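Peer 1: quick one, what's the 3D model for this:
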Amino acid sequence: MLRTTNAINKGAVVHVIDNDETVRDSYALLLSAYDYIVYCHESAEGFLRTLAANNMRNLGCILLDLKLAGLSGLELQRILIDQGFKVPISFVAGFAEVSQAVEAIKLGAFDFLQKPIQNEELCNLVAQMLTKAQQDLDKLNQESELSALFQTLTSRENEILDHIIAGKSNRQIGEELNISIKTVEQHRANIMDKLKVKRPANLLNLIFKFKGAKAS
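Peer 2: Now for the predicted structure:
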């Protein structure tokens, strides 16, 4: 059963990069019928020129052949990684050595399939990649919102935040920073207000979520 009816994916972008015009046309015809916006490229270089000319950041997903004229599919994958594009890529290759498939997966490819691929399998693959792309975008937006909140904190508030993370009480924080407990309490209240949390447990959860996002 096809899963491409997911409303999240309607109007999403699919890039098909293949040097075989018949394959490009076939994929475009099939995927366009499911309300995807399909862009076809006969080479990695052509795709990169389109990318640069249109300043595209929301790539959707990519169906990529392995053997292309000029840059190979693996070389394009590495370039996109180096340029900071986090986009689901699946290889649909006519022929490939096991080592090439392993390398692509190690570099983060979503999947690696051999041609020919059935229509249902292709559509389900695209739907899954686009769902992953949406999840990644949602995560990025959440991280950006978190970062914006934490940037509103003053240097003193960040200092107190470090002590809170260490599990220190208001009294301990006051003694170490040579300020009154009342001042510490006021700073904590300001921190919670700026970070839009109402309970200490929520504050700690938000802090660890932010720290985890920065580390990833």
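Peer 1: hey, let's count contacts and neighbours off CA atoms from now on
Peer 2: OK.
Peer 1: I'd like the next helix or strand past the helix or strand harbouring residue 159.
Peer 2: Take DSSP states H and E as the rule and residue 159 turns out to sit in helix 155-165. Next in sequence after helix 155-165, counting helices and strands by DSSP H and E, comes helix 170-177.
Peer 1: what separation do you get for the residue nearest to the spatial centre of the chain and residue 66?
Peer 2: For the chain, residue 136 is the residue whose C-alpha lies nearest the centre (CA atoms, centre = their mean; 3.4 Å). From residue 136 across to residue 66, the span is 25 Å (CA to CA, to the nearest Å).
Peer 1: follow-up on the earlier one: return the distance of the helix holding residue 159 from the chain's centre.
Peer 2: 30 Å (CA atoms, centre = their mean, to the nearest Å).
Peer 1: what packs against that helix?
Peer 2: Helix 155-165 sits against helix 181-194, with contacts defined as 3 or more CA pairs under 8 Å, 6 or more residues apart in numbering; DSSP states H and E.
Peer 1: what comes up buried for the helix it packs on?
Peer 2: Across helix 181-194, burial judged by 16 or more other CA atoms under 10 Å covers 181, 184, 187-188, 191-192.
Peer 1: let's see this one next, to set against the first:
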Amino acid sequence: MNSHTHDNAGDDEERTMVYVVDDDESMRDALGLLLQSVGLGVVTFASAHEFLSYEMPDVPSCLILDVRLKGQSGFAVQEQIAASQLGLPIVFMTAHGDIAMSVKAMKAGAKDFLAKPFRDQDMLDAVAHALAGDAERRDALRSVEDLRRCYESLTPREREVMAFVASGLMNKQIAGEMGLSEITVKIHRGQAMRKMAARSLADFVLKAEALGVKLPQSAAAPARGSRT
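Peer 2: Just a heads-up that it's a prediction; the model follows:
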């Protein structure tokens, strides 16, 4: 059984994709047409193997996954997706649903769990929610990448000052740790904040934390002793 592609992403600013994995051809076709009717790009698959070997474009996406598949359960597919760190949100559907299954799916990170037959609107709402969540996740990843680029523009001294600021030290304490004058520390801190596009000292510290900026081992011990 080959996968059927319904490739119509509409005129969305950012293309989105929905993947459907179900061994029931009539269900695949019905879902493909439903999602296509609201302008979503859709690719349907008859098996988990077909889906897992598909080259996915780097756009906000979600997976509609049947719990019971020939050869492999939907939960096994969910585990493989989690292990691959794709971050792909999953909407489960089943004709054999029960509370235990639903709890297991949600605990493992599923976005929704719909029992067949479901209302079209319930599926569209679940997909919209999953796609919005994936778009947010991607934005957060992009913002961290932007922060990394800014951080790479800092001089070694500016990075050191940033690490000390993030550890909670005042300018005077940082000056003592680095063997610099307080005014020099202020200059380095100001330059680092400008390059990091930090709106305030608190924003500067948050950005350092987001990047996991840590003091070098040689400086960490005395710095901890200096905190007030």
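Peer 1: could I get the full set of strands for the second structure?
Peer 2: 5-7, 17-21, 41-45, 61-66, 90-94, 112-115 (DSSP state E).
Peer 1: most packed of the ones you listed?
Peer 2: strand 61-66 (a mean of 26; mean count of other CA atoms under 10 Å).
Peer 1: chain center to that strand: distance?
Peer 2: With CA atoms, centre = their mean, you get 16 Å for strand 61-66 of the second structure.
Peer 1: with adjacent residues omitted, what lies nearest to the residue in the second structure sticking out farthest from the centre?
Peer 2: Among the C-alpha atoms of the second structure, the one farthest from their average position, using CA atoms, centre = their mean, is that of residue 181, at 42.1 Å. Closest residue to residue 181 of the second structure apart from its sequence neighbours, by CA to CA, 6 or more residues apart in numbering: residue 175 at 5.6 Å.
Peer 1: residue contacts, the one you found?
Peer 2: 181-182, 184-185 (CA atoms under 8 Å, 6 or more residues apart in numbering).
Peer 1: relative to residue 183 of the second structure, how far out is it?
Peer 2: Here residue 175 of the second structure is placed at a distance of 9 Å from residue 183 of the second structure (CA to CA).
Peer 1: same question for residue 47 of the second structure.
Peer 2: Distance from residue 47 of the second structure to residue 183 of the second structure, by CA to CA: 65 Å.
Peer 1: what does residue 22 of the second structure give?
Peer 2: Relative to residue 183 of the second structure, and taking CA to CA, residue 22 of the second structure is found at 66 Å.
Peer 1: likewise residue 163 of the second structure?
Peer 2: Distance from residue 163 of the second structure to residue 183 of the second structure, counting by CA to CA: 18 Å.
Peer 1: check residue 59 of the second structure too.
Peer 2: Taking CA to CA, one finds residue 59 of the second structure at 47 Å from residue 183 of the second structure.
Peer 1: next one: residue 160 of the second structure
Peer 2: Distance of residue 160 of the second structure to residue 183 of the second structure, given as CA to CA: 15 Å.
Peer 1: distance from the longest helix along the first structure to the second structure after superposition?
Peer 2: When the first structure is parsed with DSSP state H, its longest helix is helix 119-150. Compared with the second structure after fitting, helix 119-150 of the first structure has a mean deviation of 1.4 Å; criterion: mean CA distance after the TM-score superposition for the first structure.
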